[in-house]
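Engineer: Sharing a model that was predicted from the sequence below.
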Amino acid sequence: MAGASITVDDAVVLEAIDDYARRADDRRPLMASIGAYLVTSSQRRIERETGPGGVKWGRLSPRTANRRVNGRARGYDHMLRVSGRLYGSLTSSSDNDSAEAGTNVIYAGPHQFGAEIVQHARSQRIYRFYDKRSDRIDYRFRSRSRSNFESWVTIGEHKVTVPARPFLGFDDYDQGEVIQIVADYYMEGTP
């Protein structure tokens, strides 16, 4: 998975799986269940805005919160869920010996691990509205079709820091849940 992923490699969990695995050759259904749990756990972290271990994510910057989305200010709520693309792209894959959850969304990595993005210097045309009666410019940006005034602006090179907001992970709670999935799987008599 290109964006970001988490693989179960916890020694205690693998030992529990190995213990039960001696009883069955085909563990694909078990591994699929573990992968599905990892997806659900990652989605729960996005909903709760916490990383593995319950560590709360840092608050959005005021600049990001004030950015306009669908005609209104974005706000401080629903980090990583404005469009729902990242949340909905979480998926799992598994085989007989492993389970993995992740996403192929390209911006998942910078959100998971944090990043510093260099914005190169650029010039661009912006559009605004000039009111002739009051001889004032409305400094809000407009689309070209809704403006009557255009100008060129130059934006210098700058860096944008994206703080880490880990949504993929494997903590003590997940370890207990996966061990319970393994136990339930073999207690039900599934080969």
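Structural biologist: Received the coordinates, thanks. Numbers count the residues shown, from 1 in each chain.
Engineer: use CA for all of it now, contacts and neighbours both
Structural biologist: Fine.
Engineer: I'd like the distance from stretch 64-76 to the chain centre, please.
Structural biologist: With Cα atoms, centre = their mean, to the nearest Å as the basis, stretch 64-76 stands 18 Å off its chain's centre.
Engineer: Output the longest helix belonging to the chain.
Structural biologist: Ranked by residue count and defined by DSSP state H, the top helix of the chain is helix 28-48.
Engineer: Buried residues in that one, which are they?
Structural biologist: 30-43, 45-46 (16 or more other Cα atoms under 10 Å).
Engineer: Could you pull out the helices in the chain for me?
Structural biologist: So, for the chain - with DSSP H - the helices run 11-21, 28-48, 62-66, 85-89, 108-113, 172-187.
Engineer: Now tell me what touches the fourth one from outside.
Structural biologist: When you say that, I think you mean helix 85-89. With Cα atoms under 8 Å, 6 or more residues apart in numbering as the test, helix 85-89 has contacts from Gln43, Ile46, Leu80, Arg81, Thr103, Asn104, Val105, Ala108.
Engineer: also this one, for the comparison:
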Amino acid sequence: MFAEMGEELLSIHRIRFLQQQSPDGTPWQPLSEEYKQSKRKNRDKILTLDGHLSETLRYQASNDGVEFGSDRVYAAIHHFGGSIQPKTAHALHVGGRFFKNVTIPARPWLGISEKDQAEMLNIARHHIKNAIKPSNA
């Protein structure tokens, strides 16, 4: 059951990246024009330069549940937003320019909508129904 839920979550999030929207259906905040023009590819795609974030989505199913997400350290800042400051250099190099800090707006991408939650419940119902079905022995 939980493996099936994990596969469904992968599908949901692949679609979400294509639609560029949050779990509640809100479109992600657009890229700044300056950053969009500096991208060498996928200029029309938000949260996608090489596709690493969406490709790192994984699930771990067990008898007790399913864990889902990405192990990329930058996944959280793209979801919640925040400011980045250089650790060792004097400035960050973004889009051919230097900045003292860069603010990334929140673009919620991880999570489930009410519709997705209903689908998870349908998967559970299906498995429970099959588990309690009387055998034809």
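Structural biologist: Good, I have the coordinates. What you are looking at is a predicted structure, and each value in this text was computed from that prediction instead of being measured.
Engineer: So after superposing, what's the score?
Structural biologist: Here the superposed chains carry a TM-score of 0.80, computed using TM-score structural alignment, normalised by the length of the second structure; 126 aligned residues with a Cα RMSD of 2.2 Å.
Engineer: what helices or strands is the longest helix of the first structure leaning on?
Structural biologist: Packed against helix 28-48 of the first structure, as judged by 3 or more Cα pairs under 8 Å, 6 or more residues apart in numbering; DSSP states H and E, are the following elements: strand 91-94, strand 99-103, helix 172-187.
Engineer: nearest to Val162 of the first structure, of these?
Structural biologist: Closest of these to Val162 of the first structure is strand 99-103, at 18.4 Å (criterion: Cα to Cα).
Engineer: residue range for the closest one in the second structure?
Structural biologist: Per TM-score structural alignment, the counterpart of strand 99-103 of the first structure in the second structure is residues 66-70.
Engineer: chain center to that stretch: distance?
Structural biologist: 10 Å.
Engineer: Give me the contacts around that stretch.
Structural biologist: Here stretch 66-70 of the second structure has contacts from 2-3, 5-6, 9, 53, 56-61, 110, using Cα under 8 Å, 6+ apart.
Engineer: Out of these, which is nearest to His93 of the second structure?
Structural biologist: Nearest to His93 of the second structure among those is Leu53, at 20.6 Å by Cα to Cα.
Engineer: Aligned to that closest one, what sits in the first structure?
Structural biologist: Leu53 of the second structure maps onto Leu86 in the first structure, by TM-score structural alignment.
Engineer: burial of the spatially closest residue to Arg68 of the first structure that is not a sequence neighbour, as a residue count?
Structural biologist: Spatial nearest neighbour of Arg68 of the first structure, chain neighbours left out: Arg74 (5.6 Å); criterion: Cα to Cα, 6 or more residues apart in numbering. A count of nearby residues for Arg74 of the first structure, using other Cα atoms under 10 Å, gives 18.
Engineer: Quick check, Gly35 of the first structure in contact with Ser94.
Structural biologist: Yes - shown here, Gly35 of the first structure and Ser94 form a contact pair, counting by Cα atoms under 8 Å, at 6.6 Å.
Engineer: Nearest spatial neighbour of Pro108 of the second structure, chain-adjacent residues omitted?
Structural biologist: In space, Pro108 of the second structure is closest to His79, 4.3 Å off (Cα to Cα, 6+ apart).
Engineer: scratch that, Ser93 of the first structure is what I was asking about
Structural biologist: Using Cα to Cα, 6+ apart and skipping the chain neighbours, the partner closest in space to Ser93 of the first structure is Glu100 (5.4 Å).
Engineer: got it, and Asp24 of the second structure?
Structural biologist: Closest to Asp24 of the second structure by Cα to Cα, 6+ apart is Ser113, at 5.4 Å.
Engineer: same check, this time on Ile112 of the second structure
Structural biologist: In space, Ile112 of the second structure is closest to Pro23, 5.4 Å off (Cα to Cα, 6+ apart).
Engineer: mind checking how far the aligned partner of the one you found in the first structure is from Tyr173 of the first structure?
Structural biologist: Aligned counterpart of Pro23 of the second structure in the first structure: Pro52 (TM-score structural alignment). Separation of Pro52 of the first structure from Tyr173 of the first structure (Cα to Cα, to the nearest Å): 9 Å.
Engineer: between the two, who's got more neighbours?
Structural biologist: Pro52 (19 against 12).
Engineer: measure the more buried one to Val153 of the first structure for me?
Structural biologist: 43 Å.
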